[in-house]
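*Asks:* Need a 3D model of the following:
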Amino acid sequence: MTHVFNRLTLVFTVLTALLIGLTTGTANAAPGDNFRITNNATGGTLIPQDFGGNSSDNILMYAWHDYDTRGGEQWNLERTPSGYLLIRNVRTGKCLKPGGEFHFKTSVTQGACNDTYEYHWQDKANVLGDTYKLISRSANKVLSPYFGQQPGEVVVLETDSNIAKNWWSISRI
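*Replies:* Down below sits the predicted model:
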């Protein structure tokens, strides 16, 4: 009987952990909360070119060294009525969107935020709810550093290969 009780306790604990993980994160982001978005493969933090000091449209995004972001790593996550995210940089006030071609892949840039497919991102959580794939609604590709090997890489859109560079941690700051 003790053996059965121990197994039930273990199952209950795992299910509770999963439910807690699945109910936290971007789904519960309050308006005005700031977040840091960090790539799981490189440890690079998502920032706009010039550390958020350039609010021009169509500038590149980087997965940059987390110790040298100069405030450009802060993002607001705004849920649209259709359930997608607008990912707005706090310093530039601009939102992530697909850009042009960058060495045979699609770059990720910024532009004036609006509620159109181009600016919509799906936040697909892993089973524990602690990392996310950020999927462009218009391109149907995932946000990834170009190579996924080290901080400092340009962020691009690519086909989901379900490897570490496709996953991002989103933490409230």
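*Asks:* make it CA atoms for all contacts and neighbour counts henceforth
*Replies:* Will do.
*Asks:* Just give me the neighbour total for residue 35.
*Replies:* 22 (other CA atoms under 10 Å).
*Asks:* next up, for comparison:
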Amino acid sequence: MVEFGPVQMVAIGFPDAQKLKGDLLRELFALSEQKFIRLIGLLAVVKDANGMIESVQITELSDADRKRLGAAAGALIGLGAARGKGAVAGAKAGAKAMEKEFGLNQQQIREIARNIPNGTAAGFMLVEHLWAKKFKEIALAQDGVLLANGFITPDSLIALGSELAEGVKAAEKLTPA
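*Replies:* Take a look at the predicted model:
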């Protein structure tokens, strides 16, 4: 059984702090209720016109899930840093860190908010894709092997098109007429 699905981090800025509320949050919670996603963490930071900061953090993880996720993330980081022994040490450190707090501490929130202009807001989300978790379980049961994974955004396609156009122009200059 696959314990966690892929996790995506999304950061969104809002030039009008009032627009952080409403439809966007309703849609996020609707996706969660329908079990398409699980909200691992949400941090909303609002900076009013006078520079006063308000923040809210939300998670749907139980304490046990927070600890398991911390251990899994720590193990993977440790594995990359120092192979087997690093994975064990990383798992222990990750689980321990998740026991104390989840998300960002007040100092980290203040640092983020410093970079947000007055009268604006920002939302930071860690979202687990539950639909992909079930999909992966089925693929693994059928001996499937992941060959590639990633998100392709419209902006990345536009950038790719620009790069391809530049490449074609350069190639045309090199090719005799």
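*Asks:* Tell me how the two chains score on TM-score.
*Replies:* Superposed pair, TM-score by TM-score structural alignment, normalised by the length of structure 1: 0.24. Supporting alignment: 73 aligned residues with a CA RMSD of 5.4 Å.
*Asks:* all strands of structure 2, in order?
*Replies:* 7-14, 37-47, 53-58, 120-129 (DSSP state E).
*Asks:* how far off strand 37-47 does the longest helix belonging to structure 2 point, in degrees?
*Replies:* The residue-count maximum for a helix in structure 2 (DSSP state H) belongs to helix 63-100. Between helix 63-100 of structure 2 and strand 37-47, the angle comes out at 40 degrees (axes from the mean of the first three to the mean of the last three CA atoms, to 10 degrees).
*Asks:* what about residue 130 of structure 2, distance to residue 136 of structure 2?
*Replies:* 10 Å (CA to CA, to the nearest Å).
*Asks:* Next: residue 84 of structure 2.
*Replies:* Counting by CA to CA, the gap from residue 84 of structure 2 to residue 136 of structure 2 is 25 Å.
*Asks:* Name the residue in those two with the higher neighbour count.
*Replies:* residue 136 (19 against 14).
*Asks:* about what we covered before: quick one: which of the strands of structure 2 is nearest residue 80 of structure 2?
*Replies:* Judged by CA to CA, the one of the strands of structure 2 that comes nearest to residue 80 of structure 2 is strand 7-14, at 18.1 Å.
*Asks:* by contact count, what packs against that closest one?
*Replies:* strand 120-129 (3 or more CA pairs under 8 Å, 6 or more residues apart in numbering; DSSP states H and E).
*Asks:* Packing partners of the strand it packs on?
*Replies:* So strand 120-129 of structure 2, by 3+ CA pairs under 8 Å, 6+ apart, packs with strand 7-14, strand 37-47.
*Asks:* highest average neighbour count across those?
*Replies:* strand 37-47 (a mean of 21; mean count of other CA atoms under 10 Å).
*Asks:* Off-centre distance for that one?
*Replies:* In terms of CA atoms, centre = their mean, to the nearest Å, the centre of strand 37-47 of structure 2 is set 10 Å apart from its chain centre.
*Asks:* so it versus strand 7-14, what angle?
*Replies:* 30 degrees.
*Asks:* hang on, the earlier thing: adding distance to residue 80 of structure 2, write the strands of structure 2 out as CSV.
*Replies:* Shown next, in CSV, are the strands of structure 2 (distance: least, CA to CA, whole Å):
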stretch, distance to residue 80 of structure 2
strand 7-14, 18
strand 37-47, 23
strand 53-58, 29
strand 120-129, 22
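*Asks:* Which among the ones you listed is found nearest to residue 164 of structure 2?
*Replies:* The nearest among those, by CA to CA, is strand 7-14 at 27.4 Å.
*Asks:* Buried residues of the particular helix or strand that has residue 110 of structure 1 in it, list them for me.
*Replies:* Secondary structure from DSSP states H and E places residue 110 of structure 1 in strand 105-111. Neighbour-count burial for strand 105-111 of structure 1, with 16 or more other CA atoms under 10 Å as criterion, is recorded at 106-111.
*Asks:* Pick the one among those closest to residue 4 of structure 1.
*Replies:* So of those, ranked by how close each gets to residue 4 of structure 1 (CA to CA), first place is residue 108, at 51.8 Å.
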